[in-house]
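Asks: just a sequence and a predicted model for now, questions to come.
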Amino acid sequence: MIELMGEVTEDAFLGGKLRLRQPKSGHRAGHDAMLLAAATPARSGDRVVDFGSGVGAAGLAVAKRVAGIKPVLVEIDEGLSELARANAIANAIAAEVLVLDVTSTAEKFAAAGLLPDSVDVVQMNPPFNDASRHRASPDGARAIAHVAAAETLDGWIHAARRILKSGGNLVMIWRADGIADVLAALGRGFGSLMVLP
């Protein structure tokens, strides 16, 4: 499947401690993924799920920072999932990689091993650009990764709420001008909130 991705680059993150192969064009990992990883409160033994993991940047960066976590990388794109799997192996990280739409049913999540109340931390950087105010990239992979549908935020948060253990943590990136939408979406099923500008 990687051959179908076209040309890839190998890029260094975390001062070279994490090396990732990713498509030369299209959606690429960058500073958002590293900020998400740095904000993720994981402890050794935690099961950490990265929704929309792409090539695995945020989930693998958390695994490099916190020894002994159990990362699960969830990505809808099969080619990116293959790269994530190869990146985990190349960085000696035992990560599980699942090809799964984050908005899938509870049954599909369970079939993939993501049962209700089974995860300590969910991290995610969902598509967050408003389609009515943002021109989508002509590159299909970038458009999917960057432009949100009306139901994106609620769907991703609902999926996280379903698999998180009581007292678990959700860490996400979203636009500052959409903070009211995030607070409303987190109003059901989540306790204390922290906003890091």
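Replies: Perfect, I can see it now.
Asks: going forward, measure contacts and count neighbours with C-alpha atoms only.
Replies: Will do.
Asks: wait, a strand at A12?
Replies: Yes. According to DSSP: H, G, I helix; E, B strand; the rest coil, A12 belongs to a strand.
Asks: could you measure from it over to L18?
Replies: According to C-alpha to C-alpha, to the nearest Å, A12 and L18 sit 6 Å apart.
Asks: out of the two, which sits in the busier spot?
Replies: Counting neighbours by other C-alpha atoms under 10 Å for A12 and for L18 shows that L18 has the greater number, 19 against 11.
Asks: list the contacts for that one?
Replies: Residues near L18 by C-alpha atoms under 8 Å, 6 or more residues apart in numbering: 12, 60-61, 64, 91.
Asks: separation between the spatially closest residue to A176 that is not a sequence neighbour and T152?
Replies: Counting by C-alpha to C-alpha, 6 or more residues apart in numbering, A176 lies nearest to P197, which is 7.6 Å off, once chain neighbours are set aside. Here P197 is placed at a distance of 21 Å from T152 (C-alpha to C-alpha).
Asks: packing partners of the lengthiest strand in the chain?
Replies: Scanning the chain for the longest strand, with DSSP state E as the assignment, gives strand 164-172. Here strand 164-172 touches helix 31-39, strand 119-124, going by 3 or more C-alpha pairs under 8 Å, 6 or more residues apart in numbering; DSSP states H and E.
Asks: could you pull out the helices for this protein?
Replies: 31-39, 57-65, 78-90, 106-111, 140-146, 152-163, 179-185 (DSSP state H).
Asks: right, and the ones you listed - which one's nearest E96?
Replies: Nearest to E96, of all the helices of the chain, is helix 78-90, at 7.7 Å by C-alpha to C-alpha.
Asks: next, the residues that contact the closest one from outside, please.
Replies: Helix 78-90 is contacted by residues 1-2, 4-5, 19-22, 53-56, 60, 73-75, 94-99 when judged by C-alpha under 8 Å, 6+ apart.
Asks: okay, pairing it with this:
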Amino acid sequence: MSLTEDRFLGGRVIIRQPEAGFRAGLDAVMLAAAVPAEAGEEVLELGTGVGTAALCLLTRVAGVRAKGVEIDPPTAELGSANAAANGLLERMSLITGDIFALPACYRKPFDHVFANPPFHGEEGQAAPDPAKARALQDGGRLADWLRAGLKRTVSGGAFTTILRADRLSEALQALPERGISVFPLWPKAGVPAKRVILQARQGARSPMALLPGLVLHEADGRYTPEADAVLRGERGLTL
């Protein structure tokens, strides 16, 4: 397997990932930035991949501990290797497993849970590579992903996920009516959002909030100062 070495958060996080197939990028960084974890808390990531989102979160917020579960064994091994390479293995443990059949030590409430589930449902032709197909298509189980995440979140904690904007309605049907925040990621000003960050507060009674979101790019394609600060790890996202 041919690997590339990519840097995130202004070079502070080094990620080795397959050159071909599903690759982590901006979405993982934005997801990590939206998790409201604080020092002393423990978080769970469902579908950890090569560890990009979790390692960005642990790098940005000192004192947070993370557990991750990834169904593809080679990808999980690479995620653990990335944690070690970034000096974060003591704060992050990653297992190979199915998020719908977690071991006992993972079936407890976590302070926060987050996930970047497969972006596609059952539509389209599946990728010939099984690992890539699992990463890209959920087999119609987006609702199950979201419910699994919220189920593992402690009362008052947050379950955070990033989705295609056109799947927002599908996602909202799977979650409680209250305690939900929707944070659009606008490619440019005046352009429809392609991604949304969705956050559910376990047990919250506040009405759903549609937030202003974040504009990612200027008209000339450069990142906006606000997006650049997130991508460099200088600030998080408040939902």
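Replies: It's in. Values in this document were obtained by computation on a predicted structure and should not be read as measured data.
Asks: ok, back up a step: so how much does the longest strand of structure 1 differ from structure 2 once superposed?
Replies: Using mean C-alpha distance after the TM-score superposition for structure 1, strand 164-172 of structure 1 ends up 0.7 Å from its aligned counterpart in structure 2, as a mean over the superposed pairs.
Asks: compare neighbour counts for P197 and T152 of structure 1 and give me the winner.
Replies: Legend: neighbour count by other C-alpha under 10 Å for P197 of structure 1 and T152, higher for T152 (16 against 6).
Asks: now do the same contact list for the more buried one.
Replies: So T152 of structure 1 contacts 126-127 (C-alpha under 8 Å, 6+ apart).
Asks: from D77 of structure 1, how far out is it?
Replies: Separation of T152 of structure 1 from D77 of structure 1 (C-alpha to C-alpha): 17 Å.
Asks: count of residues packed around whichever residue in structure 1 pairs up with A76 of structure 2?
Replies: Superposed on structure 1 with TM-score structural alignment, A76 of structure 2 falls opposite S81. S81 of structure 1 has 25 neighbours, counted by other C-alpha under 10 Å.
Asks: now do K17 of structure 1
Replies: 11.
Asks: give me the aligned partner of it over in structure 2.
Replies: Mapped onto structure 2 by TM-score structural alignment, K17 of structure 1 lines up with R12.
Asks: for P138 of structure 1, same thing?
Replies: Under the alignment (TM-score structural alignment), P138 of structure 1 pairs with P128 in structure 2.
Asks: so G140 of structure 2 sits right up against P118, yeah?
Replies: No. Counting by C-alpha atoms under 8 Å, G140 of structure 2 does not reach P118; the two are 9.9 Å apart.
Asks: on that earlier part again, most packed of the helices of structure 1?
Replies: With neighbours defined as mean count of other C-alpha atoms under 10 Å, these peak in mean count at helix 57-65, which reaches a mean of 25.
Asks: what range in structure 2 does it sit on?
Replies: Per the alignment by TM-score structural alignment, helix 57-65 of structure 1 matches residues 52-60 in structure 2.
Asks: mean shift between that stretch and structure 1?
Replies: With mean C-alpha distance after the TM-score superposition for structure 1, stretch 52-60 of structure 2 averages 0.4 Å from its match.
Asks: list the contacts of that stretch.
Replies: For stretch 52-60 of structure 2, contacts defined as C-alpha under 8 Å, 6+ apart pick out 8-9, 12-13, 15, 24, 28-29, 31-33, 35, 45, 48, 64-66, 68, 79, 83, 86, 88, 91, 233-234.
Asks: hmm, 6 Å instead?
Replies: 28-29, 32, 64 (C-alpha atoms under 6 Å, 6 or more residues apart in numbering).
Asks: most widely separated two among those residues?
Replies: A28 and V64 (17.3 Å).
Asks: what number of residues are in the vicinity of G40 of structure 2?
Replies: Neighbours of G40 of structure 2 (other C-alpha under 10 Å): 11.
Asks: now do the same contact list for whatever residue of structure 1 lines up with M30 of structure 2.
Replies: By TM-score structural alignment, M30 of structure 2 lines up with L35 in structure 1. Listed by C-alpha under 6 Å, 6+ apart, L35 of structure 1 has no contact partners.
Asks: any idea how far V62 of structure 1 is from L35 of structure 1?
Replies: Note on L35 of structure 1: its distance to V62 of structure 1, by C-alpha to C-alpha, is 10 Å.
Asks: do N87 of structure 1 as well
Replies: Counting by C-alpha to C-alpha - N87 of structure 1 and V62 of structure 1 are separated by 14 Å.
Asks: my guess is P109 of structure 2 meets S155, correct?
Replies: No. Contact criterion C-alpha atoms under 6 Å: P109 of structure 2 and S155 do not qualify, at 8.2 Å.
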